[in-house]
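Asker: Sequence and computational prediction follow.
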Amino acid sequence: MNKNLGILGKKVGMTQIFNEKGEVLRCTVVQAGGVVIGKRTMEKDGYSALIVGLGERKEKHTKKPLLGAYRKSQQTPKRVVRELRVSVEDAAKFEVGQKIGVDQVFEVGQKVDAQGTSRGRGFTGVVRRWNFAGAVQTHGTHEYRRHGGSIGTNMTPGRTLPGLKMPGHYGAETVSALNLKIAKLMPEDDLVLIEGAVPGAKNGIVLVRGAVKKKNAGKKA
């Protein structure tokens, strides 16, 4: 489980910048600005976490039990809420109502993991969904060019095995991109530029945290 500090943000789009060597870096722009609206503690909940909210939500569109929880913590309703498991030391750095700044969490050159929801592509066939090659195009092939072929056997086991790659709903899944690099930080605008592509469509919600497969990637120097 990733317990490194991170930000909850919105994917603005993509751009390019130049580094000190004059090389072009293709970057994804993420708009941060998440606010701590609650905390989990070891004494009360058995684990340590930050509850982060992003974007404002109208009170009339918020259910009353949830609205009461917001008022109890003296916070306004948020459109998106996520819980970030962190260490006790990292949780102590932030108070309820405090905005998580990109410069408080990341530094340029740091490795991060970005998680988002991939673009939904609806019902697709096996060629697009699973990269099947399709059937042969010769020897009288008729109306089977993009079919998946046989899906089972007759006698043994006499059924279609579970998990078989078949047509179906493609996309709209949680996808993580690991070990991306922070290219630039713009704290005044709550922007972070990440080298490479981040999962999700434009204006999608993205969770960016310190990488788990790189040593000390979650620690700010």
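Answerer: Noted; the coordinates are in hand.
Asker: okay, CA-based contacts and neighbour counts for the rest of this
Answerer: Will do.
Asker: what's the distance between residue 20 and residue 183?
Answerer: Using CA to CA, to the nearest Å, residue 20 is found at 11 Å from residue 183.
Asker: the more surrounded of these two?
Answerer: When residue 20 and residue 183 are compared for neighbours, residue 183 comes out ahead with 23 against 6, by other CA atoms under 10 Å.
Asker: ok, that one touching residue 27?
Answerer: Yes - using CA atoms under 8 Å, residue 183 is in contact with residue 27, at 7.4 Å.
Asker: counting residues per helix, which one in this protein is longest?
Answerer: helix 64-72 (DSSP state H).
Asker: How about it, which residues are buried there?
Answerer: 67, 70 (16 or more other CA atoms under 10 Å).
Asker: cool, and stretch 179-193?
Answerer: The neighbour-count check on stretch 179-193 (16+ other CA under 10 Å) flags 179, 180, 181, 182, 183, 184, 185, 190, 191, 192, 193 as buried.
Asker: List of residues touching the host helix or strand of the third one?
Answerer: This means residue 181. According to DSSP states H and E, residue 181 maps onto strand 174-186. Strand 174-186 is contacted by residues 25, 27, 102-103, 106-118, 191-196, 198-199, 211, 213-214 when judged by CA atoms under 8 Å, 6 or more residues apart in numbering.
Asker: Repeat the analysis, applying 6 Å as the threshold.
Answerer: 108-117, 192-195, 211 (CA atoms under 6 Å, 6 or more residues apart in numbering).
Asker: can you check stretch 123-141 too?
Answerer: 145, 146, 147, 166, 167, 168, 169.
Asker: Which members of those residues are classed as buried?
Answerer: Buried among these by 16+ other CA under 10 Å: 146, 147, 166, 167.
Asker: So which of the contacts of strand 174-186 sit within strands?
Answerer: Mapping the contacts of strand 174-186 onto strands (DSSP state E) picks out 111, 112, 113, 114, 115, 116, 117, 192, 193, 194, 195.
Asker: alright, now check it against this:
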Amino acid sequence: MSALWDEWGVRHPVTILQLEQVQVVQIKENQKNIKPPLVAVQVGCSEGKNRFKKPLLGHFDSAGVNPKAKLLEFHITPDAVVPVGTEIRAAHFVPGQYVDVTAPSIGKGFAGVMKRWNFKGLPASHGTSLAHRSAGSTGQNQDPGRVFKGKKMAGRLGGQSATVLNLKVLKIDNVLNLIYIKGSVPGFDNQFVRIRDAIKKHGKKCFPSDCIPPPFPTIIPEIVQTMPRELMAKTGGVDPFIPREV
């Protein structure tokens, strides 16, 4: 994590994400005749350093790309298909747009109910002995005489897929392929994350007014070479440090 200052001098906490050799590996056509038709694009990132099995090596060889450490799929419309081997750059995202970021949350091991489910615990006085962080009763009387499935109890905390919605892209770096996203994202350091356009902001609400339409289906490498290295989102509005009349 780091910080950026906008044109008004306001400090924003940001998370820096890097697109490391992100390429299209496969295009999967719709096989179930779903209307409207959908196409899945398989994207790989980071050069794989581990040993791969022969079927997976053949998969990368047929696509003409180097073995990738991580593969993910994204559903797209038929008019957004890009050729296999196309590299996805940081300029694919527009400064000022909103994205959703998904990654496995940090695993915290076995946790009690107060940490895992925010229980308030038992009373801290009046005879409570060595059970202040207990969950209390978990069942009912003889009817039904059991604990219902899904009861919130102690157990493993974290290590599950988590998504943070509506994060704003404040800046991109076209040379280092960096994306500066406002706020925090799930996962630990060097974690693979999945970035997509915000699904709860439709149409013009997802992108700034001066970048409509966005690069579709993705940015052309020739255009990236002519773009400045860094692009910063503008917040606009009124200077927040000017005193306002009450």
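Answerer: Cool, got the structure. Just so it is clear, the structure is predicted and the values come from calculations on it, not from any experiment.
Asker: What is the neighbour count of the aligned partner of residue 202 of structure 2 in structure 1?
Answerer: Structural alignment (TM-score structural alignment) places residue 202 of structure 2 against residue 215 in structure 1. Residues near residue 215 of structure 1, counting by other CA under 10 Å, number 9.
Asker: Just the element for residue 215 of structure 1, please.
Answerer: Using DSSP H and E, no helix or strand contains residue 215 of structure 1.
Asker: Tell me who's in contact with the aligned residue in structure 1 for residue 67 of structure 2.
Answerer: Here residue 67 of structure 2 is matched to residue 77 in structure 1, going by TM-score structural alignment. Residue 77 of structure 1 is in contact with residue 57, counting by CA under 6 Å, 6+ apart.
Asker: any idea how far residue 32 of structure 1 is from residue 77 of structure 1?
Answerer: 17 Å.
Asker: Spatially central residue for structure 2, please.
Answerer: Centroid-nearest residue in structure 2, with CA atoms, centre = their mean: residue 101, separated by 1.3 Å.
Asker: Leaving out the residues flanking it, which one is nearest to that one?
Answerer: Residue nearest to residue 101 of structure 2 in three dimensions, not counting chain neighbours: residue 195, with 4.8 Å by CA to CA, 6 or more residues apart in numbering.
Asker: buried residues in the helix or strand encompassing that neighbour?
Answerer: Residue 195 of structure 2 is part of strand 194-197 when elements are defined by DSSP H and E. Buried residues in strand 194-197 of structure 2, counted by 16+ other CA under 10 Å: residue 197.
Asker: and that strand, what does it pack onto?
Answerer: With contacts taken as 3 or more CA pairs under 6 Å, 6 or more residues apart in numbering; DSSP states H and E, strand 194-197 of structure 2 sits against strand 98-104.
Asker: what range in structure 1 matches the strand it packs on?
Answerer: Taking TM-score structural alignment, strand 98-104 of structure 2 hits residues 111-117 over in structure 1.
Asker: how much does that stretch stray from structure 2?
Answerer: Aligned to structure 2 and superposed, stretch 111-117 of structure 1 gives a mean residue distance of 0.9 Å (mean CA distance after the TM-score superposition for structure 1).
Asker: I'd like to check what contacts that stretch. Which residues are they?
Answerer: 172-181, 199-200, 206-211, 217.
Asker: chain center to it, what's the gap?
Answerer: 5 Å (CA atoms, centre = their mean, to the nearest Å).
Asker: picking that back up, give me the next element, helix or strand, following the strand holding residue 195 of structure 2.
Answerer: Immediately after strand 194-197 of structure 2, counting by DSSP H and E, sits helix 221-226.
Asker: For the aligned residue in structure 1 for residue 169 of structure 2, give its distance to residue 197 of structure 1.
Answerer: Mapped onto structure 1 by TM-score structural alignment, residue 169 of structure 2 lines up with residue 182. The gap separating residue 182 of structure 1 from residue 197 of structure 1 is 12 Å, by CA to CA.
Asker: what about the strand holding residue 195 of structure 2, how far off from structure 1?
Answerer: Strand 194-197 of structure 2, aligned to structure 1 and superposed, deviates on average by 0.8 Å (mean CA distance after the TM-score superposition for structure 1).
Asker: residues in contact with that strand?
Answerer: By CA under 6 Å, 6+ apart, the list of residues contacting strand 194-197 of structure 2 reads 99, 100, 101, 102.
Asker: what sits against residue 12 of structure 2?
Answerer: Residue 12 of structure 2 neighbours (CA under 6 Å, 6+ apart): 3, 4.
Asker: Perfect, that will be all.
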